[in-house]
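*Asks:* Coordinates for the following, if possible.
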Amino acid sequence: MSQSEPAAATRRSGPSLWRNGNFLTFWSGQTLSQFGAQISELAVPVLAVLLLEASEFEVGVLNAANVAAFLLVGLPAGAWIDRLRKRHVMIAADLVRAIALSLVPVLWVSGVLQIWHLVAVAFVLGIATVFFDVSYQSIIPSLVKPSQIGEANGKLQSTYELANIAGPGFAGWLIALVTAPLAILATGVTYVVSAIALAFTRDHEQRRPAEDHAPLLTEIWEGLHFVFSEKLLRRIVGTTSVSNFFSTMSFTLLPIFLLRELGLSPASMGVIFSLGAVGGLLGAIATPRIVGLLGEARAIPVSAIGFSVVAMLLPIAAAVPAFAFPLLVAQSFVASFTVLLYNITQVTFRQRITPPRLLGRMNASVRFVVWGVMPIAALLAGALGTWLGVVATMWIGAVGQLLSAAFVVFAPFWRMRELPDVHTAEASVPAERSES
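*Replies:* This is a model prediction of the structure:
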């Protein structure tokens, strides 16, 4: 169902968020915490691979622990979050993450840190991140006007990519200066600052009254039903979940691939991530123009083709080590650019078509599918890396990512320009008790 140009133009118009002090408070806290997260994302694998000498399987278990919560508690988390104030959930999650991360330098200084301590910390971080991320993707409609949702997502993704650019390079320098375990402490500090910023943010969300709560399993089913009854959203979930499964296989072994197979230093690893993240920033900035040129609907398969094809450059880099560094930068750059185009477009679509009472469950249902595959993929990567070797496993991951685009490439997106504003599935959402 295509949409008229005037309606699409109206959707993307509205006052600039640069004049919205409340959103700027929220945005500033998230910007700093996203920057801090880049430090631990580099420091933890460096700590595991170089200082604790983790094996391929142990690295797989560590990565699986970090995302296992999306599979284990992702669905009930969405139902619980829809019963709570999302901003309050985010504050609690930030504080839990800060406390968990602070244990790593304490254990290191005490001389008792082992890989299984990192696994336990990663699992706690993962649970807190489930609640934070589902709330984060659900809170935007309660902070800004409907016409500003796309702009808000674009701004948040832009600063996320700026953090990706500056964070890894700074993290590499900080690791060299104070060692990886102590560098992790910086991430915890940024989570505390994020919690403070959230405490000063105001939203217009109202808690659903207790009499409006259905049994937990009924509410979980309602979220899943909503996601899978929408034909376009079902296609997007298919591409995202398959891509995440195989990209997680590659990402799990990437530290070993870069640090051991290619012999790069942690600083070089950080530089690759930073240079590649420039593509993400440019993708976030260019998304409105690309969407205006191609149309919202067509931007989804175009971007999926981009990030799935360039995945092949990762294992190719092992075959031509003399050109490995530029190939890795190019892969990261193009992947980040196209993933940002894809994510901004599809997340805005999801937020726009979902009734406010279902936002938490919709996002949790999507995350359950597209992130729930990741711990399985991480464990499989560790096993295949041990059995077949790192490079062979990277080839499997690349080919799988190449195939992931099929769900949206062979779909109605090409015949449309704009994505719909309302739920368009033939099946309706099950009835719920009266809303407040």
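
*Asks:* make it CA atoms for all contacts and neighbour counts henceforth
*Replies:* Noted.

*Asks:* How much space separates Tyr191 from Leu281?
*Replies:* 22 Å (C-alpha to C-alpha, to the nearest Å).

*Asks:* Residue nearest the middle of this structure, spatially speaking?
*Replies:* Asp133 (8.1 Å; C-alpha atoms, centre = their mean).

*Asks:* now it, what's its secondary structure?
*Replies:* At Asp133 the chain is in helix, as set by DSSP: H, G, I helix; E, B strand; the rest coil.

*Asks:* do the one 4 residues further on as well
*Replies:* For Gln137, the secondary structure call by three-state DSSP comes out as helix.

*Asks:* What is the neighbour count of it?
*Replies:* By other C-alpha atoms under 10 Å, the residues close to Gln137 number 20.

*Asks:* separation between it and Val59?
*Replies:* 29 Å.

*Asks:* and what of Val121?
*Replies:* From Val121 to Val59 the distance is 14 Å (C-alpha to C-alpha).

*Asks:* quick one: contacts of the helix or strand where Val67 lies?
*Replies:* Assigned by DSSP states H and E, Val67 belongs to helix 56-72. Residues outside helix 56-72 that contact it (C-alpha atoms under 8 Å, 6 or more residues apart in numbering): 45, 48-49, 115, 118-120, 122-127, 130, 252-253, 256, 367-369, 371-383, 385-386.

*Asks:* Repeat the analysis, applying 6 Å as the threshold.
*Replies:* By C-alpha atoms under 6 Å, 6 or more residues apart in numbering, the residues outside helix 56-72 that reach it are 119, 122-123, 126-127, 368, 371-372, 375, 378-379, 382-383.

*Asks:* returning to what we had before: more crowded one of Val121 and Val59?
*Replies:* Val59 (25 against 20).

*Asks:* Second input sequence below; structure requested for side-by-side comparison:
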Amino acid sequence: MATSSRLGLLREPDFGRLFAATALGQLGDRIIFLALPLVAIMALDADEFQVGLLTTMTTAGSLLVGLPAGAWVDRMRKRSVMISTDMARSLALLTIPVAWSADLLTIWWLYTVALFHGILTVFFDVAYISYLPHLVGRSHLVEGNSKLSAIRSVTSISGPSIAGPMVGWVGAPATVLASSIGMAMSGLLAMNIRNREQKPEPSERPQLGREIKEGLKFVLKYPALRAIILGDGIFNLFLVMYQAMLLIFLEREMGLDSFEIGLILSGMGCGALLGALLATRISRRVGHGPIIWIAPLVTCPLTALMPLARPGWSVYVAAVGLASLSMGGVVRVVSQSSFQQALTPDHLLGRMSATARFVSWGGIPLGGFLGGVLGSAFGAKATLWIGAVGMTLSILPNFLSPLRTMRQLPEQVDTSPLPEPDHRR
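*Replies:* Got it, this is the predicted structure:
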């Protein structure tokens, strides 16, 4: 196969810049995924409930601004939103090592930064998802999503493998500085994208409530979209319960150090990379609709290997289950993201993305809170069991929907109003 054929969209300079910006931003995000809880666990000696509450603060933005974010983003240039939120997140994260060096860092400081960072991430993600159809065209959505998922998966491997040793060498608070730098460089790269959208035409009387209602009505109207976001909501609730206790389980019950924890999380990134590389091929062979429920059905039960593990070699066998979960998750997300983007008209992309995120991510803060409560009451291992069962059951909404047999991506819906009838004789 020719190199140019393999590169595909990467031959386009603007997509290449978005690809590079994604790499740096996601690298910073993956470092935070490991470093921020370890700041709480190792530097501040946080207990299970406090770690669960930190996860809640990180993800509470979806509930606080999830719906209005879509309406606001639809009024703005998506590229500008991405740049400004990258820079603001970078500055917020920078305060953690500064506060640590001044002996001012507390768990409440972490909660505040996590909440602010999470709110900005909502705006970034809504703009990011809405921007892709403009940049690559609807006919290249699966390829674009696959390539961006691939680079996110690479950073899922490299992020923890970088963060683990860094936490051991310089401490968790100082490691957050690397994440701040990655976010800033991502914003700088996005500034160089030349293909800029036209600013959306403002409505004569913009009404936030009406615009939010339009997004909700669109998403809830179509059974396949309803099933996707409901299945996502169930999956994310139990995934975050699982993740909230995973680091505590590995560090306190399995006796792993930060490097070993980073190695296991890097294994999850390897699974995600494999999923990204295979997503287009698998979706075409199995069908874009069926793969949305088949992928988690095959991979979610394997997460039960972790609570079965004992200190020693078996924990690394259990890590294969986590890698499988990541692989299935990426295959599912590539297909369902392409499905959502293909169906949605341009002027509703931001609201569709925000509405889907609000519903499907709305349970994430609750998942973090419940993970902390269950971990305190029954222990980290029992919480992992509950998470594994719940993630497996998340296939039901998609299995019971039209997605079960929809092999092709849908056509874009025409939401333009019908012309007024001509009553003249």
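
*Asks:* re earlier: check contacts around the equivalent of the residue nearest to the centre of structure 1 over in structure 2.
*Replies:* Alignment note (TM-score structural alignment): Asp133 of structure 1 maps to Asp125 of structure 2. Asp125 of structure 2 is in contact with no residue at all, counting by C-alpha under 6 Å, 6+ apart.

*Asks:* any idea how far Asp125 of structure 2 lies from Ser156 of structure 2?
*Replies:* For Asp125 of structure 2, the distance to Ser156 of structure 2 - C-alpha to C-alpha - is 17 Å.

*Asks:* Next: Gln408 of structure 2.
*Replies:* Distance from Gln408 of structure 2 to Ser156 of structure 2, counting by C-alpha to C-alpha: 29 Å.

*Asks:* next one: Thr95 of structure 2
*Replies:* 24 Å.

*Asks:* So for those two, which sits in the more crowded spot?
*Replies:* Ser156 (29 against 19).

*Asks:* Need the counterpart of the more buried one in structure 1.
*Replies:* Per TM-score structural alignment, Ser156 of structure 2 is aligned with Asn164.

*Asks:* From the chain's centroid, how far away is the host helix or strand of that match?
*Replies:* Element membership for Asn164 of structure 1 (DSSP H and E) is helix 149-178. Averaging C-alpha positions (C-alpha atoms, centre = their mean, to the nearest Å) puts helix 149-178 of structure 1 13 Å from its chain's average.

*Asks:* Mind listing what's buried along it?
*Replies:* Of the residues in helix 149-178 of structure 1, 149-175 count as buried by neighbour count, 16 or more other C-alpha atoms under 10 Å.

*Asks:* any idea where the helices of the stretch 1-150 of structure 1 begin and end?
*Replies:* Applying DSSP state H, counting those that start in this stretch to the stretch 1-150 of structure 1 gives helices spanning 5-11, 21-46, 56-72, 74-81, 86-109, 115-139, 149-178.

*Asks:* want to throw the ones you listed into a markdown table with distance to Ala398 of structure 1?
*Replies:* As requested, these are exported to a markdown table (distance: least, C-alpha to C-alpha, whole Å):
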| stretch | distance to Ala398 of structure 1 |
| --- | --- |
| helix 5-11 | 36 |
| helix 21-46 | 21 |
| helix 56-72 | 17 |
| helix 74-81 | 27 |
| helix 86-109 | 32 |
| helix 115-139 | 25 |
| helix 149-178 | 22 |
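
*Asks:* Can you check which of those gets nearest to Trp221 of structure 1?
*Replies:* Taking C-alpha to C-alpha, helix 74-81 is the member of the helices of the stretch 1-150 of structure 1 nearest to Trp221 of structure 1, at 9.0 Å.

*Asks:* In structure 2, point out the residues matching the closest one.
*Replies:* Taking TM-score structural alignment, helix 74-81 of structure 1 hits residues 66-73 over in structure 2.

*Asks:* now stretch 24-37 of structure 1
*Replies:* With TM-score structural alignment as the criterion, stretch 24-37 of structure 1 aligns to 16-29.

*Asks:* mean shift between that stretch and structure 1?
*Replies:* After superposition onto structure 1, stretch 16-29 of structure 2 sits on average 1.2 Å from its aligned residues (mean C-alpha distance after the TM-score superposition for structure 1).

*Asks:* how distant is that stretch from the center of its chain?
*Replies:* Worked out by C-alpha atoms, centre = their mean, stretch 16-29 of structure 2 lies 14 Å from the chain centre.

*Asks:* Please identify the buried residues of it?
*Replies:* 17-29.

*Asks:* ok, now stretch 243-262 of structure 1?
*Replies:* 243-259, 262.

*Asks:* circling back: any chance of TSV for the buried residues of stretch 16-29 of structure 2, columns distance to Val315 of structure 2?
*Replies:* As requested, the buried residues of stretch 16-29 of structure 2 are arranged in TSV below (distance: C-alpha to C-alpha, whole Å):
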residue	distance to Val315 of structure 2
Arg17	39
Leu18	37
Phe19	34
Ala20	34
Ala21	34
Thr22	31
Ala23	29
Leu24	30
Gly25	30
Gln26	26
Leu27	25
Gly28	27
Asp29	25
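
*Asks:* List just the nearest of these to Arg205 of structure 2.
*Replies:* For the buried residues of stretch 16-29 of structure 2, the nearest to Arg205 of structure 2 is Leu18 (33.6 Å; C-alpha to C-alpha).

*Asks:* Relative to Glu411 of structure 2, how far out is the nearest residue to the closest one once chain neighbours are set aside?
*Replies:* With sequence-adjacent residues excluded and distances taken as C-alpha to C-alpha, 6 or more residues apart in numbering, Leu18 of structure 2 is closest to Ala190, at 6.2 Å. Distance, Ala190 of structure 2 to Glu411 of structure 2, by C-alpha to C-alpha: 30 Å.

*Asks:* So which of the two has more stuff around it?
*Replies:* Between Ala190 of structure 2 and Glu411, Ala190 has the larger neighbour count (other C-alpha under 10 Å), namely 22 against 13.

*Asks:* Give me the buried stretch members for stretch 177-192 of structure 2, please.
*Replies:* Those would be 177-191, for stretch 177-192 of structure 2 by 16+ other C-alpha under 10 Å.

*Asks:* quick one: that stretch aligns where in structure 1?
*Replies:* The aligned range for stretch 177-192 of structure 2 is 185-200, by TM-score structural alignment.

*Asks:* try stretch 340-348 of structure 2
*Replies:* If you align by TM-score structural alignment, stretch 340-348 of structure 2 falls on residues 350-358 of structure 1.

*Asks:* Tally up the residues packed near whichever residue in structure 2 pairs up with Glu296 of structure 1, please.
*Replies:* Matched across to structure 2, Glu296 of structure 1 falls on His288, judged by TM-score structural alignment. Using other C-alpha under 10 Å, His288 of structure 2 is surrounded by 29 other residues.
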